[in-house]
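# Quick one: sequence and predicted model below, then my questions.
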Amino acid sequence: MRPTIRPLLPSGGRRAGEPVAPPARNSYLVNCVAYVDGVAVPETNDPATALAHVRKAGKGFVWVGMFEPDADDMAGVAEIFGLHELAVEDAVTAHQRPKLENYKRYALMVIKTLNYIEHESPTTAMEIVETGEILTFLGSDFILTVRHGPHSELSGLRRDLEDDPEQLALGPATVLHAITDRVVDHYLTVVEDIEDDIDEIESYVFNPSKDVSIEQIYLLKREVLEMRRAVAPLRIPLQRLAQTENPLVPAPVREYFRDVEDHLNQVAEQVWTFDQLLSSLVDASLAEATVQQNEDMRKISAWAAIALVPTAIAGIYGMNFDYMPELSWPFGYPMVILVIVSVCVLLYRTLRKRGWL
């Protein structure tokens, strides 16, 4: 019986804080099937058995899927397929940059996966995008997929390919194309969701009735930067797969990689635009804060100027002198109050007319 993993949620992703059930630790081998003429061969759910069957038949290939294997898990698989120890180390430790490395009998490709985390608002979210990783070992008669991250599931992709034996008969390179195509298409979905968040943040920045902190803009900018680190380095590996002759990638499959490369360029341009827009929003938010501070300072200065009039007059008449103007006049006190009120009203109207109040 083949071990299974929890299927991936729709393109919206999972909600923040929602637990994801990964496979049991002893279920690192998610699936193993030998394909001959694009059709799955029964009773080939063991890597050694499947590879022996393919090589005995002289055609077909083996597709082995693994989820977060440790060093001991990978050691056995590496011995069966003849993998280099450095490539095995990359598969175990993960956290690699997207890349394509050619070895003597196979190639290693690293692809970053992205997943959008649903949240109520980008102004309150603590995390918006999470990343995973898929490492693929592509040989002439095998392909190994090593996944890291709960959202990098490929079981649906395997079913889709098995429903198209003619495509699957092209060899293991068609599996690599399907994986890159699925991942890049999901990039587009994540980009659309991020764009909605940026639009919401933008409306908050330029709406006086709503408040958004610069920290939240920086959070979104950091998430976009994480996307950029996943997307940008993948352009060179896809260019090599699409434009360079490779014995592991037949010409009919190479043509399909051009379409994936085109979609990736579209994503990369969008991510670059998001980065620039968020930088502009940070500048706009800082400028708006500066303008608001200047506005507050003007109001404070205006009220201080108004308050200075009664303070000055009261200070003068509070001095202990015998001879001061109108000191003994019965109407001196009302006159001083009238002068204070008149001057204050005049100042208020003048400052308000000039926009200081």
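Here it is on my side, so go on.
# Could you use CA atoms for every contact and neighbour count after this?
Noted.
# which residues touch residue 148?
67, 68, 94, 132, 133, 134 (C-alpha atoms under 8 Å, 6 or more residues apart in numbering).
# Of these, which is the most crowded?
In terms of neighbour count, residue 134 stands highest of these at 28 neighbours, by other C-alpha atoms under 10 Å.
# That residue reaches residue 99, doesn't it?
No: with contacts counted by C-alpha atoms under 8 Å, residue 134 stays clear of residue 99, the gap being 11.1 Å.
# Can you pull the residues that touch both of the two?
With C-alpha under 8 Å, 6+ apart as the test, residue 134 and residue 99 both reach 110, 111.
# Can you get me a residue count around residue 259?
14.
# now it: how far from residue 241?
11 Å (C-alpha to C-alpha, to the nearest Å).
# what do you get for residue 319?
Distance from residue 319 to residue 241, counting by C-alpha to C-alpha: 92 Å.
# Between these two, which has more neighbouring residues?
Legend: neighbour count by other C-alpha under 10 Å for residue 319 and residue 241, higher for residue 241 (22 against 9).
# Please give me every residue in contact with the more buried one.
Residue 241 neighbours (C-alpha under 8 Å, 6+ apart): 249, 254, 257.
# which secondary structure elements does the one helix or strand the second one maps to contact?
Using DSSP states H and E, the secondary-structure element containing residue 254 is helix 251-317. Here helix 251-317 touches helix 172-205, helix 214-231, helix 235-243, helix 332-353, going by 3 or more C-alpha pairs under 8 Å, 6 or more residues apart in numbering; DSSP states H and E.
# Can you give me the buried ones in the second one?
Okay, so that is helix 214-231. Neighbour-count burial for helix 214-231, counted by 16 or more other C-alpha atoms under 10 Å, picks out 214, 216-217, 219-228, 230-231.
# same deal with the shortest one?
Judged by neighbour count (16+ other C-alpha under 10 Å), helix 235-243 contains these buried residues: 235, 237, 238, 240, 241, 242.
# buried set for stretch 284-293?
Within stretch 284-293, the residues scored as buried using 16+ other C-alpha under 10 Å are residue 285.
# What of stretch 163-175?
Residues 165, 168, 169, 170, 171, 172, 173, 174, 175 are the ones in stretch 163-175 that count as buried (16+ other C-alpha under 10 Å).
# another structure for you, compare them:
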Amino acid sequence: MIDIYTHRQGEGLTHTQNADVLPGLLEDRDRTTWVDLEEPTPDETVLLESVFHFHPLAIEDCIHGRSLPKIDVFDSYLFLVVQGVLLDRKRHDFASTNLSIFLGPNYLVTYHHQPVLSVRSTKVLLAKSDNVLSRGADFLLHTSLDFLVDNYQPLLDEMDEIIGSIEERIVTTDGKGVLKEILEFKRPLPRLRRVASYQKEILNRLSREEFALVAPGLRIYYRDVFDHLVRVTDLAESYKDMLASALEAYLAIVNNRMNEVMKLLTVFSTILLPLTLIASIYGMNFRRLPLAEWSYGFEITLGIMIAISVGMLVYFRRRRWI
């Protein structure tokens, strides 16, 4: 599906889905045009080469959609690949969606195989006001990137909530059943930090005096988005540390529980040791054994064994070993 938004001073914002008007729109240097290709058909993908004359390698990256976030510089345009994210709570992971962007002197082209929330948010904003498109393609790019980075915040909030739940259950349930959850949740955090770091480098370059296609007055806006991504990477790193601490707490609880079991078994073994010794002595096949010929010998021996057991339990209790 193709959506074409165009703005010219005095005409305002117009929207069309007719790709035949693109050559005329691009020739008008006083007009800003945004072309969004969502789940494009092969005929719509051909426009990247036939109308815009983009580099084949950039088009290949768009079609395959497997490239990491990056920014490439061509003669008359910039090519960016960024990634939006969405948390999958059931899998304790997040899905990333590639968004390919071409920034030219008077146009912006976005290409994506799946719906991207930041693109939809930009369209909603355009429906309310044409101010975004009237300020140029570079400002429109900033708006899309700003929405994309803002969408990381719900992901971070949900991650914080899940980690808090894990930490609470470690304490309240002695950590039962959370080890798998901790290990599953640790995997996406380095990937989130890596993706955010790549995009942080993109925003850092856009905020400097490196690209003529970005107006000097807009670089501070890109710097603001860059600061947001710095916060994302910092939070991802802190969540990684929190999960590591949660894992250590879980292992400490397991070890403590194992120590309690071993202590209890040791107490029982220690109590049974003298009783076993007495039983072994009286189990020997000798004729002369103390109390062996006495009619109350069994009861006295049993009483001695009970007294030893009680005495040892009292001693262990006073020493606070049990």
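Received the coordinates, thanks. Treat the numbers as computed from the prediction; the structure is a model and nothing was measured.
# Overlay them and tell me the TM-score.
Overlay of the two chains. TM-score (TM-score structural alignment, normalised by the length of the second structure): 0.91; 321 aligned residues with a C-alpha RMSD of 2.2 Å.
# quick revisit: want to try JSON lines for the buried residues of stretch 163-175 of the first structure, with distance to residue 109 of the first structure as columns?
What follows is these, written out as JSON lines (distance: C-alpha to C-alpha, whole Å):
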{"residue": "165", "distance to residue 109 of the first structure": "24"}
{"residue": "168", "distance to residue 109 of the first structure": "19"}
{"residue": "169", "distance to residue 109 of the first structure": "21"}
{"residue": "170", "distance to residue 109 of the first structure": "19"}
{"residue": "171", "distance to residue 109 of the first structure": "16"}
{"residue": "172", "distance to residue 109 of the first structure": "13"}
{"residue": "173", "distance to residue 109 of the first structure": "11"}
{"residue": "174", "distance to residue 109 of the first structure": "14"}
{"residue": "175", "distance to residue 109 of the first structure": "12"}
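# ok but residue 79 of the second structure is inside a strand, no?
Yes: counting by DSSP: H, G, I helix; E, B strand; the rest coil, residue 79 of the second structure is found in a strand.
# Aligned against the first structure, show me the partner of it.
Alignment note: residue 79 of the second structure maps to residue 108 in the first structure; criterion TM-score structural alignment.
# Residue 190 of the second structure pairs with which position in the first structure?
Superposed on the first structure with TM-score structural alignment, residue 190 of the second structure falls opposite residue 225.
# gap between that match and residue 276 of the first structure?
11 Å.
# Check the buried residues of stretch 163-175 of the first structure and tell me the two furthest apart.
For those, the maximum inter-member distance is 13.9 Å, found between 165 and 173 (C-alpha to C-alpha).
# one step back: so the spatially closest residue to the match of residue 79 of the second structure that is not a sequence neighbour, which state does it fall into?
Closest residue in space to residue 108 of the first structure, ignoring its immediate chain neighbours: residue 137 at 4.7 Å, by C-alpha to C-alpha, 6 or more residues apart in numbering. The three-state label given to residue 137 of the first structure by three-state DSSP is strand.
# I figured residue 137 of the first structure hits residue 103, correct?
No: counting by C-alpha under 8 Å, residue 137 of the first structure stays clear of residue 103, with 9.9 Å between them.
# more crowded one of the two?
residue 137 (27 against 14).
# need the contact list for the alignment partner in the second structure of that one.
Superposed on the second structure with TM-score structural alignment, residue 137 of the first structure falls opposite residue 102. The contact partners of residue 102 of the second structure, taken as C-alpha under 8 Å, 6+ apart, are 77, 78, 79, 80, 108, 109, 110.
# Now do the contacts for the counterpart of residue 63 of the first structure in the second structure.
Residue pairing (TM-score structural alignment): residue 63 of the first structure is matched to residue 34 of the second structure. Going by C-alpha under 8 Å, 6+ apart, residue 34 of the second structure touches 4, 5, 6, 107, 108, 109, 110, 137.
# repeat that with 7 Å
Residue 34 of the second structure makes contact with 4, 5, 6, 107, 108, 109, according to C-alpha atoms under 7 Å, 6 or more residues apart in numbering.
# got it, and residue 268 of the first structure?
Contact analysis of residue 268 of the first structure by C-alpha under 7 Å, 6+ apart lists 231, 232.
# And it, how far from residue 355 of the first structure?
Taken as C-alpha to C-alpha, the span from residue 268 of the first structure to residue 355 of the first structure is 46 Å.
# The residue lying closest to residue 210 of the first structure once chain neighbours are set aside: how many residues sit nearby?
Distances taken as C-alpha to C-alpha, 6+ apart put residue 204 closest to residue 210 of the first structure, at 5.5 Å, once the chain neighbours are dropped. The burial count assigned to residue 204 of the first structure is 17, neighbours taken as other C-alpha under 10 Å.
# Would you reformat the contacts of residue 34 of the second structure as CSV and include distance to residue 155 of the second structure, secondary structure and neighbour count?
Shown next, in CSV, are the contacts of residue 34 of the second structure (distance: C-alpha to C-alpha, whole Å; DSSP: H, G, I helix; E, B strand; the rest coil; neighbours: other C-alpha atoms under 10 Å):
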residue, distance to residue 155 of the second structure, secondary structure, neighbour count
4, 30, strand, 19
5, 30, strand, 20
6, 33, strand, 24
107, 31, strand, 25
108, 27, strand, 24
109, 27, strand, 20
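# what about the first structure, which of those residues hold up?
Shared with the first structure under both residues aligned by TM-score structural alignment, their matches' C-alpha atoms under 7 Å, the contacts from the contacts of residue 34 of the second structure are 4, 5, 6, 107, 108, 109.
# Run a quick neighbour tally on the equivalent of residue 263 of the first structure over in the second structure.
In the second structure, the residue paired with residue 263 of the first structure is residue 228, using TM-score structural alignment. Applying other C-alpha under 10 Å, we find 18 other residues in the vicinity of residue 228 of the second structure.
# Relative to residue 93 of the second structure, how far out is residue 228 of the second structure?
Distance of residue 228 of the second structure to residue 93 of the second structure, given as C-alpha to C-alpha: 21 Å.
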